[in-house]
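A.B. asks: Sequence first, predicted model second:
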Amino acid sequence: MLISPSPHAPAASLQPATRVSLPHADEYFEVRFESIGGLGAHAAGQVLATAAVVRMGLNGAHFSSYGSEKKGSLIRSYVRLADGDRPIRTSAPIDRPDVVVVFHAALLRNAATFSGLKANGVLVYNAPPGVIPAELAALPKTARVIRVDATGIAMQQHSRPNAVFLGTVCAVCPWLDRQSVLDALSEEFAGKHPEAVASNERAFEAGAAQFEQLAGVGTAEGDLSPLQGEALWGYQTQPAGGLLPAPGNTIWNDLTTSRTGWMPVLDATKCIHCGVCDLVCPDYCLAWGESDDGDKFVRKLKGVDYRYCKGCLRCVESCPTGALAKTTETPGLADKLRVPLFPELIA
């Protein structure tokens, strides 16, 4: 949608508090938020576009795309900005972004996540300090790569990752008026959720300060090529009728991106193998096996197959002994602790 001041607002309110200009006046400035539903990418795009138009004197458009079940499904939110004297006459999705913001590190496994990034663009992704994902080698060598622990900061400040990312974007794009974006963020929540304003402001400020720029990550020359989000099907390439090429309810399903910072971890020394966790698990991700040490338990809980765990933590809430504990998910932890339900899927 196009963002513009209300025509019924008083004349004084139509004047932006701060006027800014884009780095390249002859081009749009475009931001693409890559996320899963429920992390706040849509709200982040709306806040950024509103701040740019109402408070900074720019023209702007914001729109999002997501599936019929928003929460947990892939979502892309787009913000397109132009100088105040240049109209925006397109509503096409952004395929050559200046900035890509990735709300969940698991999305980096899909090349479409950062496709089309400009050679001098910026990639901001959510992860704590640690190993740099190998997939980022496909980025342009001249692009700036920013890592921020948005989930960790949001948990500390009792906020959400979108507030953290808005702060980081303002810090890495200094021509954006930081106070204008912060004011728009506070105004967005002041009406319905006034209790969230202070925590969102703290998360915003932390995001603007607590990030790191990674050097020597990308290896590609020039702009990245845009990729189609879906395959182009023709009469020779379309799948057979009546088949689901990417089923969501079989052993090929992967719920990794549905977790938002927490995961259940089993302490086998506390487990009494009562099966209560299995009764409440909605995704059947708990791996059971035969007892291999001759004790009184015929069947024992071996662990969790995190491929199918969406992090609802019902197992933790129901465990009578505390054997399943709520644990912060760090890069590689799920792969390290995973007990596969279907070993034949592991290449």
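C.D. replies: Perfect, thanks for sending it. Residues are numbered from 1 along each chain as shown.
A.B. asks: Only C-alpha atoms from now on, for both contacts and neighbour counts.
C.D. replies: Fine.
A.B. asks: Just say helix, strand or coil for the nearest residue to Glu30 once chain neighbours are set aside.
C.D. replies: For Glu30, the nearest residue in space outside its immediate sequence neighbours is Arg80; the separation is 4.5 Å by C-alpha to C-alpha, 6 or more residues apart in numbering. Reducing the assignment to helix, strand or coil with DSSP: H, G, I helix; E, B strand; the rest coil, the entry for Arg80 is strand.
A.B. asks: what's around Arg80, how many residues?
C.D. replies: The local packing count at Arg80 equals 26, with neighbours defined by other C-alpha atoms under 10 Å.
A.B. asks: show me what contacts it?
C.D. replies: By C-alpha atoms under 8 Å, 6 or more residues apart in numbering, the contact set of Arg80 is 28-31, 49, 60-62, 94.
A.B. asks: ok, second structure coming up, stack it against the first:
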Amino acid sequence: MVQLPKVNELGFFEIRLESIGGLGANLAGKMLAEAGVVGAGMNGVSFSSYGSEKKGSAVKAHIRFCDLNTPIRDTSPVERPHVVGVFHEALAKTVNVTGGIYEHSTVLVNSAKSPETLKASMNVLAGTIAVIDATTIALDEKNRVNMAMLGALFRMCDFLDPEIMKGVIEKSLGKKYPQAVQSALNTFERGFNEVKFMHFPLPEGVQMPAFVRSDVSSLGYETQPIGGTIVSPGNSFLKNLSISRSGLLPHFEAETCIHCAQCDTVCPDLCFVWEEQPDKKGRPQMFLQGIDYQYCKGCLKCVEACPTTALSGEREEEGYADSHTVRHHFDLITQA
């Protein structure tokens, strides 16, 4: 019988995958649990939690393992994970992806940065930080991020057999997507071999932050506004959709733009910034100034619609969106 490296008070080894819709975290969680049950002879369960079922929305996959003598009757979300897999680095901007980790937990991040850099940016006090550039691997192998992340997860969870996982991949994809099996196996193999990790001990005299549930509302019968007033109504003006991008974004070349607005027609969000200016004959026309990347989720529909080479899909580099964004200037109407 396989010996789990760590268990909580209920006897569970718990894994939480933090992702966005479209990266395959839900499927990865199911395949991970199946490989543990079939290959390692453990009890296991996998389930997901998510909001709106659309590409780019936040998704969590929860996996629990335990020995055969321990029944699993707990299907609550994993709050104190031994391993966290972050499928999208930008999630850390808006989601507490490392919430509830122990000082011996492993945090695996899809990133090209070093473990030291991620430790500082994600404010991880202690534990093992592993990095894998899953997006680049997936683009190279023409496959999905989840296969590279699974490979790295199997490297970090040495009680799981990667050969069993390869069989699960062939079984899961073989019937519906036989053409994708080999690229998925290659992506998994590269994730397993290319992951880099570093352990950071807890500094002397420092304690890990106390666990606080993040889903508890700050409003209650004593703190809610009088009459149930909605003081912060829902709107899209303040939303930041950058965490929805999965590695690609549109690049704008103003010199080749003919200002036909086909990009704006197909854009599902408020990305393109226009300004009225006189044309060559002095007539007022709308001219495209650029892209407000705060509202861009990288769907690249604009690139497909563009009749010229003004828009092209490019790999998103660190800081590119901030340095190239053109901000909207909304005319806000207020009443006294």
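C.D. replies: Now that the structure is in, tell me what you want to look at. Because the structure is a prediction, the values reported are computed rather than measured.
A.B. asks: about what we covered before: most surrounded residue in the contacts of Arg80 of structure 1?
C.D. replies: Of those, with other C-alpha under 10 Å as the count, Ala49 tops at 30 neighbours.
A.B. asks: circling back to that earlier point, the residue nearest to Glu30 of structure 1 maps to what in structure 2?
C.D. replies: By TM-score structural alignment, Arg80 of structure 1 lines up with Arg64 in structure 2.
A.B. asks: what does Ala198 of structure 1 give?
C.D. replies: In structure 2, the residue paired with Ala198 of structure 1 is Gln182, using TM-score structural alignment.
A.B. asks: Mind reading off the mean deviation between the helix or strand hosting that match and structure 1?
C.D. replies: Of the helices and strands defined by DSSP states H and E, Gln182 of structure 2 is found in helix 181-194. Per the superposition on structure 1, helix 181-194 of structure 2 and its aligned residues are separated by 0.8 Å on average (mean C-alpha distance after the TM-score superposition for structure 1).
A.B. asks: Against which helices or strands is that helix packed?
C.D. replies: On a contact count with 3 or more C-alpha pairs under 8 Å, 6 or more residues apart in numbering; DSSP states H and E, helix 181-194 of structure 2 meets helix 134-141, helix 145-156, helix 162-174.
A.B. asks: what's the angle between the first one and helix 145-156?
C.D. replies: Orientation note: helix 134-141 of structure 2 sits at an angle of 120 degrees relative to helix 145-156 (axes from the mean of the first three to the mean of the last three C-alpha atoms, to 10 degrees).
A.B. asks: The last one too?
C.D. replies: In this structure, helix 162-174 of structure 2 runs at an angle of 160 degrees to helix 145-156, with the same axes, to 10 degrees as the basis.
A.B. asks: my read: Ser186 of structure 1 touches His193, true?
C.D. replies: No: if you go by C-alpha atoms under 8 Å, Ser186 of structure 1 and His193 don't touch, sitting 9.8 Å apart.
A.B. asks: between the two, which one's more packed in?
C.D. replies: Taking neighbours as other C-alpha under 10 Å, Ser186 of structure 1 and His193 compare with Ser186 leading, 21 against 11.
A.B. asks: Structure 1: which residue goes with Val83 of structure 2?
C.D. replies: Using TM-score structural alignment, Val83 of structure 2 lines up with Val99 in structure 1.
A.B. asks: Now do the contacts for that match.
C.D. replies: Shown in contact with Val99 of structure 1 (C-alpha under 8 Å, 6+ apart): 30-32, 117, 121-124.
A.B. asks: that older thread, out of the contacts of Arg80 of structure 1, which sit inside helices?
C.D. replies: When DSSP state H is applied, the contacts of Arg80 of structure 1 are split such that Ala49 fall in helices.
A.B. asks: tell me the two of the contacts of Arg80 of structure 1 that are most distant?
C.D. replies: Taking C-alpha to C-alpha, the two most distant members of the contacts of Arg80 of structure 1 are Ala49 and Ile94; they sit 14.3 Å apart.
A.B. asks: Tell me which helix or strand the residue of structure 1 positioned farthest from its centre sits in.
C.D. replies: Computed with C-alpha atoms, centre = their mean, the residue of structure 1 farthest from its C-alpha average is Gly294, at 45.6 Å. Assigned by DSSP H and E, Gly294 of structure 1 belongs to no helix or strand.
A.B. asks: Could you report the separation of the closest residue to Leu185 of structure 2 other than its chain neighbours from Asn186 of structure 2?
C.D. replies: Counting by C-alpha to C-alpha, 6+ apart, the nearest residue to Leu185 of structure 2 once its immediate chain neighbours are dropped is Lys166, at 6.6 Å. For Lys166 of structure 2, the distance to Asn186 of structure 2 (C-alpha to C-alpha, to the nearest Å) stands at 10 Å.
A.B. asks: again with Ser46 of structure 2
C.D. replies: From Ser46 of structure 2 over to Asn186 of structure 2 the distance is 24 Å, taken as C-alpha to C-alpha.
A.B. asks: One more: Glu53 of structure 2?
C.D. replies: Using C-alpha to C-alpha, we find Glu53 of structure 2 at a distance of 29 Å from Asn186 of structure 2.
A.B. asks: Who has more neighbours out of these two?
C.D. replies: Set Glu53 of structure 2 next to Asn186 and count neighbours by other C-alpha under 10 Å: Asn186 wins out with 20 against 11.
A.B. asks: so what's that one up against?
C.D. replies: The contact partners of Asn186 of structure 2, taken as C-alpha under 8 Å, 6+ apart, are Glu141.
A.B. asks: quick revisit: what are the buried residues along the helix holding Gln182 of structure 2?
C.D. replies: Of the residues in helix 181-194 of structure 2, those with enough neighbours to count as buried (16 or more other C-alpha atoms under 10 Å) are 181-192, 194.
A.B. asks: what do you get for stretch 264-274 of structure 2?
C.D. replies: Within stretch 264-274 of structure 2, the residues that qualify as buried by neighbour count (16+ other C-alpha under 10 Å) are 264, 267, 270-274.
A.B. asks: from the residues you listed, which two are the most distant?
C.D. replies: Cys267 and Trp274 (13.6 Å).
A.B. asks: Tell me where structure 1 has helices.
C.D. replies: Along structure 1, counting by DSSP H, helices occupy 41-50, 150-157, 161-172, 178-190, 197-209, 276-280, 314-318, 333-337.
A.B. asks: No further queries at this time; thank you.
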